[in-house]
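1. sequence and predicted structure are below.
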Amino acid sequence: MTATPSVGSIQHRAISVVMASQVFSGAGLAAGVTVGALLAADMLHTASLSGLPSALFTFGSAGTALAVGRLSQRSGRRAGLTLGYALATTGAVGVVLAATLGSVALLLVSLLVYGAGTATNLQARYAGTDLAEPSRRGRAISSVLVATTLGAVAGPNLVAPIGRAATSFGIPALAGPFALAAIAYAVAGLILALLLRPDPLLVARERQVTAPVAGPRAGTGIIAGAATMVLTQLVMVAVMTMTPVHMQDHGHGLQATGLVIAVHIAAMYLPSPVTGILVDRFGRTPVAVTAGLTLLAAGVVSATAPSESVPLLIVALALLGLGWNLGLVAGTAMIADAASPKTQGTVDLLIALSGAGAGISSGFVMAATSYATLSIAGGVLALAVIPFVARSGRRA
């Protein structure tokens, strides 16, 4: 007779498998972020639309977040996450073909589908919470997020060599990183499809482990968590999207841009273990407030940094990534405390839509004003997190 695995052993296996997949999906995610705006500017022959890829990524992410959440609710995390990475792989291949053929229409459609990778990468964090005790949810979330760092940091630094290799096959240099993304997302999906067994969400449902709380407090927690993640996503996407364009306008090459984005993405994920401990020890609300203040600091530094100063841009983008990380872990813990996978997907839909709005408007804002204005406006907007989470803290 085979012994039934304990909840602890299933949780440990689920975390390990999801972390392995996140290493690859992080590389796929970072590749498009680094060169998407530059590829669009090159193919559309205008910098004012360079925020369009980010908007399409996030619109695609929005639809996928809802689909992955609903499929996960019905069939488990493995089914939902595998579908998301399959779509992302298809989108990445489409971007490579579009750039090679010079097809703007195919590029726009493919960028939309490629956005599935962003949603799936984020939805994977909930797989770490399905079997986690409430007092350890912050650390469970952070374990999944930090695994993204390895691929996410490597991705931007591979932009230049992959671009050179792509040209030898007749592929434009800026499309090369999307070929890497296609491979990375495919591997991530295969890892989950083959190894995420038993499914942590289905086990949690079967054994009634760590069910979300109900009642007014739950509703308040969902609002606070959603507001935290929506606002931090909006600010982060707006400033991050325009940084490569700002750097290119002031004579910086792909290598310098890749370095700045690599540090930014590292700051988005690498602090996760510490953030998780802070969320579990001091609570969701204090960490969410700190996220808003950190994003304000990022806006001030990026707005005042001399255009020729790569070190100061690195500091600004590191703060931007850190503020996003604090907001994401705190907000996710609030949602995991109170919401089902379907609601989790709906919240991620709102996050994606806010990022889409930020991505598409950031180019117009910078063209009409300046990178400094965009940065400082984002920092001030991030402070809106505070009243939302303060209300939640009082109710709790």
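-> Here it is on my side, so go on.

2. hey, let's count contacts and neighbours off CA atoms from now on
-> Will do.

3. name the residues of whichever helix in the chain runs longest that are buried.
-> Ranked by residue count and defined by DSSP state H, the top helix of the chain is helix 7-44. If you call a residue buried by 16 or more other C-alpha atoms under 10 Å, then helix 7-44 has these buried ones: 7, 10-41.

4. put this next to the previous one:
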Amino acid sequence: MASHLTAPRTAARPDVTSIQRRTLRLLFTTQIIGGIGVTIGIAVGALLAARIAGTAVAGVAQSAGVVGAALLAVPVTRIMARHGRRPGLVLAYTVGAVGGALVVLAAATRWVPLLFLGMLLFGGGTAANLQARYTAVDLAEPARRGRQLSLIVWATTIGAVAAPNSAALADRVTTGWGLPPLAGPFAFSAAAFVLAAVVLLGLLRPDPLLTARRLAATAADPSPAADATATAVAAEAPADGGPTRGGATPAAAPAGVRAPRGAGMWAAWSVVRRQPAARLGIAAVAVGHLVMVAVMAMTPVRLGESHADADVLRLVGIVLSLHIAGMYAFSPVVGWLTDRFGRRAVILGGVGLLLAACAVAGTAGHHTPRLSIGLVLLGLGWSGTMVAGSTLLSESVSAGVRPSVQGLSDLIMGLAGAGAAVVSGFVMQFAGYPVLTLLAAVAVVPLVALALRPVPTGAPDEEG
């Protein structure tokens, strides 16, 4: 009789492995499309802003996209918390497409306020790409969370490499259609965002976050219907996300199928304040991004101090390409290390690489090969803090509040990056590049202290 009672419930359970495999394939594809959309616009954004509004505000226009991505994380993750990942990602890409269209219109009318509004909304594409990495781990097996999150981060490499080389082609094509010079790449960006939104709207089913909540609710049921798969997906998470026996990490904390009311930024902040692992995850992502942006943003200026104008653009392209390779190309390896050795260990490794990057770049003088090595190390350090910090954050909070906490993390990260970009310019002007790298190195000290801080008594910690 018991088997007849439990069989329907067990049979109705979703095939988690199949859903996760389908979700990863879909996210990998849309991440490439979205990455092309973001990068092809950014490649000419400063040039277009300088042509419309002048060189002095070109950097501010670029920063508007960063701030837009940070601010859009708030409504996007609120929608995710209430309705799932699919509508949130679709909204973010749609807003990015509207922003791209407004930038094109601003280029045609030469209306500066419209340009800033368009760049602000254009950040929706970045917001969607950032949230995709969290979507990848909603249903991930505990021992594979780091690798699957890093796989989606790695997909960005394809778009980041292909898009800048396509900007000139897009500009030539759209100029023939009557669009102003440098507006064409943003038209292509808008089209890419629309395509990504349509693909996700039609194919991201079932929603991975809603499925994870259903599994968590089932696992919380003490009846025999809560089988081993549900328990593995929804068991209580450790405070540090470290490996258990065999290298696996415990799964995410259980939560109900529906998000709790008021699961917004204030609720997210309340959860983060009570959870040391969540604080470490957010700090790792934000500090790593701050240091990376501060040093990377002023590296072209540093190169311009010692090279003729004819050589600067070529050198900047080479150095920044190596930097981007450091950020994304090795993220699958970083993800494997995160699963194998634990989140905290990889965060500390990323911090070590950031410090090494600051030391190498800051003492390189005008030696371009050594500066290039410093920028590669900078990208690798960013990858370590981003992948391990994001993985730790995702598994340290319950499914009900997870999207809001992840949105809070992206908000803090974006604002930290935008602030670093602004401040680095002043430091570069008044103190120079070596002082900038020294201050960037000092900025990681609080993160080191937080990562080395013992877990409070009674809180679970790493076993390995």
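-> Arrived safely, thanks for sending. Here the structure is a predicted model, which is why all the values come from computation and not from measurement.

5. just give me the mean distance for the following helix or strand past the longest helix of the first structure relative to the second structure.
-> Next in sequence after helix 7-44 of the first structure, counting helices and strands by DSSP states H and E, comes helix 52-75. Its matched residues in the second structure lie on average 1.6 Å from helix 52-75 of the first structure after superposition (mean C-alpha distance after the TM-score superposition for the first structure).

6. chain center to helix 52-75 of the first structure: distance?
-> Per C-alpha atoms, centre = their mean, to the nearest Å, the displacement of helix 52-75 of the first structure from the mean C-alpha position of its chain is 12 Å.

7. separation between Gly84 of the first structure and Ala105 of the first structure?
-> Gly84 of the first structure sits at a distance of 22 Å from Ala105 of the first structure (criterion: C-alpha to C-alpha, to the nearest Å).

8. between these two, tell me which one has more neighbours.
-> Set Gly84 of the first structure next to Ala105 and count neighbours by other C-alpha atoms under 10 Å: Gly84 wins out with 27 against 9.

9. excluding chain neighbours, give the residue nearest to the counterpart of that one in the second structure in space.
-> Under the alignment (TM-score structural alignment), Gly84 of the first structure maps onto Ala92 of the second structure. Among residues not flanking Ala92 of the second structure along the chain, Gly124 sits closest, at 4.7 Å (C-alpha to C-alpha, 6 or more residues apart in numbering).

10. what does Thr241 of the first structure align to in the second structure?
-> The equivalent of Thr241 of the first structure in the second structure is Ala297 (alignment by TM-score structural alignment).

11. what helix or strand is its match on?
-> Taking DSSP H and E as the criterion, Ala297 of the second structure maps to helix 276-304.

12. by contact count, what packs against that helix?
-> Using 3 or more C-alpha pairs under 8 Å, 6 or more residues apart in numbering; DSSP states H and E as the contact definition, the elements that helix 276-304 of the second structure packs against are helix 265-274, helix 309-324, helix 343-362, helix 368-395, helix 402-430, helix 433-443, helix 445-452.

13. buried deepest among those helices, which one?
-> Among those, helix 368-395 has the highest mean neighbour count (mean count of other C-alpha atoms under 10 Å), at a mean of 28.

14. give me the distance between it and the centre of its chain.
-> Relative to where its chain is centred, helix 368-395 of the second structure has its mean C-alpha point 12 Å off (C-alpha atoms, centre = their mean).

15. map Ala140 of the first structure onto the second structure.
-> In the second structure, Ala140 of the first structure lines up with Gln148, judged by TM-score structural alignment.

16. got it, and Leu374 of the first structure?
-> Taking TM-score structural alignment as the criterion, the aligned counterpart of Leu374 of the first structure in the second structure is Leu436.

17. so who does its match touch?
-> For Leu436 of the second structure, the set of contacting residues under the criterion of C-alpha atoms under 8 Å, 6 or more residues apart in numbering consists of 294-295, 362, 424, 427-428.

18. quick check: closest non-adjacent residue to the most centrally placed residue in the second structure.
-> Among the residues of the second structure, the one closest to the centroid is Leu130, at 3.4 Å (C-alpha atoms, centre = their mean). The spatially closest residue to Leu130 of the second structure, leaving aside those adjacent along the chain, is Asp410, at 7.6 Å (C-alpha to C-alpha, 6+ apart).

19. returning to what we had before: state the distance from the match of Leu374 of the first structure to Val291 of the second structure.
-> Per C-alpha to C-alpha, Leu436 of the second structure is found 10 Å from Val291 of the second structure.

20. Arg9 of the second structure too?
-> From Arg9 of the second structure over to Val291 of the second structure the distance is 50 Å, taken as C-alpha to C-alpha.

21. who has more neighbours out of those two?
-> For the pair Arg9 of the second structure and Val291, the greater number of neighbours falls to Val291 (31 against 14), based on other C-alpha under 10 Å.

22. distance check, the nearest residue to that one once chain neighbours are set aside against Arg314 of the second structure.
-> Distance criterion C-alpha to C-alpha, 6+ apart; nearest residue to Val291 of the second structure, sequence neighbours excluded, is Ala440 at 5.3 Å. Computed as C-alpha to C-alpha, the Ala440 of the second structure to Arg314 of the second structure distance reads 26 Å.

23. ok, Cys358 of the second structure next?
-> Relative to Arg314 of the second structure, and taking C-alpha to C-alpha, Cys358 of the second structure is found at 23 Å.

24. so how far does the helix or strand harbouring Ala165 of the first structure sit from its counterpart in the second structure?
-> Under the criterion DSSP H and E, the helix or strand holding Ala165 of the first structure is helix 159-167. Taken against the second structure, helix 159-167 of the first structure registers an average deviation of 4.6 Å after superposition, with mean C-alpha distance after the TM-score superposition for the first structure.
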